[in-house]
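>>> Requesting a structural model of the entry that follows:
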Amino acid sequence: MPSRIPRTLPRLLALAALLGASPLALAAPGKTPSFDIARVANDIKILSSDEYEGRGPATRAETKTITYIAEAFKAAGLKPAGDKGSFFQDVPLLRSDIVGTPSLSMAIGGTATPLTQGDQIAVRAASTGQTAVKLDQAPLVFVGYGVKAPERNWDDFKGIDLKGKIMVVLVNDPDFEGGEGDFGGKLMTYYGRWTYKYEEAARQGAAGVLVIHESEPASYGWATVKNSNTNTMFDIVRSDPTKAHTAMEGWIQKDLATRLFQASGTDFDAAKAAARKADFRPMPLKATMTASYQVKPEIITSHNVAGVLPGSGHPEETVIYSAHWDHLGIGAPDAKGDTIYNGALDNASGTAALLELARAYGKGKKPDRSVLFLAVTAEEKGLLGSEYYAANPLRPLATTVGAINMDGPFAAEKTRDFSISGAAKLDLLTMLTEEAGKVGRHYTPDARPEAGSFYRSDHFPFAKRGVPAISYDAGQELVNGGAARGKQLADVYTRDRYHQPADEYDASWNTDSWQGDLALLYRLGDRLANGRTWPNWSADSEFRAAREATAAQRK
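As a prediction, the model looks like this:
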């Protein structure tokens, strides 16, 4: 499923000039260069063109994309930081495709109900390595939010045996509706993420899992669910994939779920209300599911692209800038028949920002610490490129000062604020807030912490291993129209373009925020690269212990 929604990117047609931008000016440490906005726009235009076919991993478009990035890194003066002296890090992945059209149906209260892939239901190609999925009248069981959290005295399963059964779960976590409770209120915990629910289904021994889609708690519409689940699936290569995945994983529309509950003698709202309480007990539904489809699994190799500017004083210490280069590739046609998911904003824009920052550092005075520029693969498939890097780092994580990620880093127009993806307390945010204050911008917390954005960008694999890491967000409080208009533009983008073929380059984008956004990103990295501080997480952060465990390796 998707990455964080780039809610602050250009959404609507607002006139902007891409001509006349200044070439990159040299900058000494502590000074901010001027960035070539026309060049940034051109990088986005090229990377999101139809010729790049949506930048799907392990396609011919990947070769074209990573070559473009590596050549830009080389031209910027970076040194190869990948495998065997190259700019590339091999990322082995399990790629799975459904062969043909899956046969899907339910018996709801005794009534046979055929289901169409992409309409009422969206099932994924199995990530277990098996070549076929066959379910014959598997019973459906509603297990609330599908959460087992001993530290919160919460167990939605109550010892039920789910072997041979399909687990039906709500999206998000139990606090979403009421805004308070055992799960941090509106702030989504990891228990609310669909990835957790899939993992828990595997731990429970279920035959499959179906997440009930609702746009508000999911933070995206059905089009996003369909487009993200009915194409090629990827996962890291696991020794036993059944420990992380069930054979069938998918989503269903709320209307279908409503029918399931009605046939079982209750209604959707009542079932959801019951699931918000710790005493909830699993509810067998008067419905079964039958499914049959072939799956083609194969191990492929995708690539991260890594270039480093070695430090002049402490080259063994590393500051990371990252962005994912991939998008959804070629998929189901939209209403206009367009099958290329160009991913201009998500995330050709972040990749373009990464390249421009590399040029800025490459042309400036060498920093004291090394700066690694990392373009990662398969973010759209579950942060797989960044997860692989964090598990197999090219440079030690213990001496990685911090990671600054860019996933849709530009605002629709010039803003008065900035934000980060999700909610976290760490020194990097304090430092970024200080740098923003110098240019009259302020920090605004993530407007939708319930969307779980912290877990949906490539900083997260670093964070969970203790590395201070953030994903930059350019803010939503527009100079022209304030936060209300910023939200309006964000909502339009989410509805009409996010994870759809319509996410295309548009020469009429307003680029007024881009210079300032790149400057903030540069200033934070420059401060880290030319300082001697080791930023950390707040004392009450769940990530601090992992950082402290490696403290002896830092000088």
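>>> all contacts plus neighbour counts: C-alpha atoms, from now on.
Noted.
>>> now the residue sitting furthest away from the middle of the chain, nearest residue through space, not along the chain?
Taking Cα atoms, centre = their mean as the measure, the residue most remote from the mean C-alpha position of the chain is residue 110, 39.8 Å away. The spatial neighbour of residue 110 that comes closest, neighbours along the chain excluded (Cα to Cα, 6 or more residues apart in numbering), is residue 287 at 7.4 Å.
>>> just residue 510 next, same as before
residue 16 (4.5 Å).
>>> what's around the one you found, how many residues?
Residue crowding around residue 16 was assessed by other Cα atoms under 10 Å; the count is 13.
>>> To check against the first, give me the structure of this:
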Amino acid sequence: MKLLAASLLSVSIALALSPAHAADAPTFDPQRLSEAVKTLASDEFEGRGPATAGEVKTIDYVSAQMQAAGLQPGGDLKDGKRLWTQAVPLLRAEITGTPTLSLKVGGKQQVLTQGSEVAIRAAMDGSRQVSIVDAPLVFVGYGVKAPERKWDDFKGVDLRGKIAVVLINDPDYEKPGVAAGQGDFGGKAMTYYGRWTYKFEEAARQGAAGLLIVHETEPASYGWATVKNSNTNTMFDVVRDEPGKAHPQMEGWMQRDLAVDLFKRAGLDFDAQKKLALTRGFKPVELKGTTFSADYAVDAKVITSQNIVGRIDGSQRPDETVIYSGHWDHLGVGQPDATGDRIYNGAVDNATGIAALIEMGRAFAQAKAKPERSVVFLAVTAEEKGLLGSEYYASKPLYPLGKTVAVLNMDALNPHGPTRNFTTSGSAKVDLLDALVDTAKRWGREYSTDLKPEAGYFFRSDHFPFAKRGVPAISFGSGNDHVDGGVAAGEAMGKAYTAERYHQPADHWEAAWPFTGMARDLQLLYAVGSELANAESWPNWGTESEFRAARDATAAERK
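Model prediction:
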């Protein structure tokens, strides 16, 4: 009865808030959304880890649901026919046993516990055994080398055989009085230099034996539990010819309290060093008398995971493609929480997005007329391991990126009631966002710019691999101004989710979730996608965007 009431409520909300445009999109059934999330986030799916039994169940379920919804397979070609999947080769690595980790300060050894003081990832540089003995520690600020910003935290320091220690985020994040668009890094909105992925990449380029990122909750935008749960389990990466050029041998994080104590014992003040690191004049500082040791074996092999792909062929221009995307994976089975639960169900993140993808496909398949352009429904793998499924698709697209109209990504949608606003990951200037904003106004919803740009969400969702190759792409967010409770309710929900559920076993399906907000989100996303799929225009990035040149380079394909 609750789900039936929720379904009726979603219809009444749509009619009340947008009576003049009810025909722009079908209604979406909250009960279908709830049932799909419940299934995908059940213990039976074992947290949907890539290369596990949970992946097999996920592929079988999602492809069957897509087929039942009326979609056609849109994946790899085999014997002249499309499959439901696109094979994604990945390097899979995990630490075997318990790693031996320690610091030595002034000759005194301090044993470290994996997941407690530090979180060390399985080696992704191809090493099968990591044996680092008494490697000196060097603080290199934010670990950034950005010539175009005249910024170099390394200044020629020799890091061979040493462990670099860096801060999270960009220097502008904690610089006082920096307005948006100003500062050395454009203000508090994170650039790619603030992402941990960049910091590992740069450490490898600098020749470091390893990198330890000092974790702090505010600049990272999540707590230590997220760091631990995301990095002490099985790791994945794209298959690289020379992985050591992208990864130092050892990659990991340390707790802030450990860093403060370590600096103090090395005769340094951590906060004072942080202030120096905010300036161009910062110079690397060796933590005198301190060394780091690590010993652990790594089980590594190349495996094949799968993207799941459904499709509706366009009636007029089938070679032109609109993509809806979302990631099907989560963290699988990992470290237990306080209750002993080890299954990371990933209900909000991102069973909601996959439920949305299935129902979006159903809506297009049941429309009175086929779209003029083709529409692809792409469920990607290994997002939680670094956007690997979307990176693979974007590097080896099933349908040419030059003729891909746009990507609308759905990640961690709202299972609660409807909101008056919506947001996107980042606030990049792109025609696609303008179209979304204009359409939303007809549906009584306002756009709120990225609610937390310093968190770097633009680089953390599956639209990014498409964006950096020039395809207009956004990742949709449900907003925080709830019809029932306003911004206060939305912010409270967001904070509680981040602290208590995000990348934790507690992210499970709730029977009390009405899914009426998500149903309304999908009406907006359908309306935008339908307009794109039936238009002849091609959205582009703003003239000042770093992605504009890549899009313009494929202009000849669209003539």
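>>> Superposed, what's their TM-score?
For these two chains in superposition, a TM-score of 0.95 is obtained (TM-score structural alignment, normalised by the length of the first structure); 539 aligned residues with a Cα RMSD of 1.7 Å.
>>> circling back to that earlier point, the residue nearest to residue 110 of the first structure: what secondary structure?
Of the three states, residue 287 of the first structure takes strand under DSSP: H, G, I helix; E, B strand; the rest coil.
>>> can you give me the helices in the stretch 301-450 of the second structure?
With DSSP state H, counting those that start in this stretch as the criterion, the stretch 301-450 of the second structure has helices at 352-365, 388-395, 431-442.
>>> What is the corresponding segment of the first structure for the first one?
Right, the one you point to is helix 352-365 of the second structure. Residues 349-362 of the first structure are where helix 352-365 of the second structure aligns, with TM-score structural alignment as the criterion.
>>> all helices for the first structure, in order.
37-47, 60-75, 194-203, 215-218, 222-229, 254-263, 268-275, 349-363, 384-391, 427-437, 460-463, 482-496, 514-529, 544-548 (DSSP state H).
>>> Any chance of JSON lines for these, columns distance to residue 446 of the first structure?
Supplementary listing: these in JSON lines, determined by distance: least, Cα to Cα, whole Å:
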{"stretch": "helix 37-47", "distance to residue 446 of the first structure": "26"}
{"stretch": "helix 60-75", "distance to residue 446 of the first structure": "30"}
{"stretch": "helix 194-203", "distance to residue 446 of the first structure": "20"}
{"stretch": "helix 215-218", "distance to residue 446 of the first structure": "15"}
{"stretch": "helix 222-229", "distance to residue 446 of the first structure": "21"}
{"stretch": "helix 254-263", "distance to residue 446 of the first structure": "27"}
{"stretch": "helix 268-275", "distance to residue 446 of the first structure": "26"}
{"stretch": "helix 349-363", "distance to residue 446 of the first structure": "19"}
{"stretch": "helix 384-391", "distance to residue 446 of the first structure": "22"}
{"stretch": "helix 427-437", "distance to residue 446 of the first structure": "12"}
{"stretch": "helix 460-463", "distance to residue 446 of the first structure": "16"}
{"stretch": "helix 482-496", "distance to residue 446 of the first structure": "12"}
{"stretch": "helix 514-529", "distance to residue 446 of the first structure": "17"}
{"stretch": "helix 544-548", "distance to residue 446 of the first structure": "21"}
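>>> Burial-wise, tell me which of those helices comes out on top.
Neighbour counts averaged per stretch over the helices of the first structure are highest for helix 349-363, at a mean of 25; criterion: mean count of other Cα atoms under 10 Å.
>>> other SSEs contacting it?
In terms of contacts (3 or more Cα pairs under 8 Å, 6 or more residues apart in numbering; DSSP states H and E), helix 349-363 of the first structure is packed against helix 37-47, helix 60-75, strand 314-324, strand 369-376, strand 400-406, helix 514-529.
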